[in-house]
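Q: Got a predicted structure plus its sequence, pasted below:
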Amino acid sequence: MVKEAFKYSNGKTKRELVERALQKFVANRKRKDVRDLIGTVEIDPNYDYKKLRTEQN
């Protein structure tokens, strides 16, 4: 698995590879789960996401 990880990384050492993997792991764990936000955000009933998509070029 380490050889495969080196294919997708520009890391030079195993230590570098492990540090980057741990940084990604911690960042992913810190990220809030969108399901935890249910009921905490009020959505504007007039919000039209489809219109916004067509306005962007």
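A: Arrived safely. Worth saying up front: this structure is predicted, and the values here are computed from it rather than measured. Residues are numbered from 1 along each chain as shown.
Q: Only C-alpha atoms from now on, for both contacts and neighbour counts.
A: Will do.
Q: ok, M1 to E19 distance?
A: 15 Å (C-alpha to C-alpha, to the nearest Å).
Q: and if you look at R35?
A: When R35 is compared with E19 (using C-alpha to C-alpha), they lie 29 Å apart.
Q: Which one of these two is surrounded by more residues?
A: Using other C-alpha atoms under 10 Å as the criterion, R35 and E19 rank with E19 on top: 13 against 7.
Q: Name the SS class of the nearest residue to L17 once chain neighbours are set aside, please.
A: Excluding its sequence neighbours, the residue lying closest to L17 (C-alpha to C-alpha, 6 or more residues apart in numbering) is G11, at 5.6 Å. Under DSSP: H, G, I helix; E, B strand; the rest coil, G11 falls in the coil class.
Q: one more structure, for comparison:
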Amino acid sequence: MSVPQIDIDDDALERAMTVAKVGTKEEAVNLALNFYVEQQKRAARISRHFERAREWGAVEDAERLHRAEKNDR
């Protein structure tokens, strides 16, 4: 494991530690990094599913249904 020397916003780090209920800066940074990676993976999965739905015509069907429901109001 590396020991990088970086400048981190002390206020942001303190808030992150409080919200995450962690006791060390290392825990907070590692938690934030892992959270970011998981969010990016999740966004990529959602994007792939959305593209598949578009290929199947499901997106257009949903948009058409939404417009119909909106017009009925």
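A: Perfect, I can see it now. Note that the coordinates shown come from a computational prediction; the quantities given were computed from them, not determined experimentally.
Q: Can you show me the helices along structure 2?
A: 10-20, 25-56, 58-72 (DSSP state H).
Q: thinking again about what came up before, map the residue nearest to L17 of structure 1 across to structure 2 for me.
A: Matched by TM-score structural alignment, G11 of structure 1 corresponds to V22 in structure 2.
Q: Please report the distance of its match from E51 of structure 2.
A: Taking C-alpha to C-alpha, one finds V22 of structure 2 at 38 Å from E51 of structure 2.
Q: What of V19 of structure 2?
A: 35 Å.
Q: Show me which of these two is the more surrounded one.
A: Using other C-alpha under 10 Å as the criterion, V19 of structure 2 and E51 rank with E51 on top: 14 against 10.
Q: Let me see the contact set for Q39 of structure 2.
A: For Q39 of structure 2, the contact set (C-alpha atoms under 8 Å, 6 or more residues apart in numbering) is empty.
Q: What is the aligned counterpart of it in structure 1?
A: Match for Q39 of structure 2 (TM-score structural alignment): N28.
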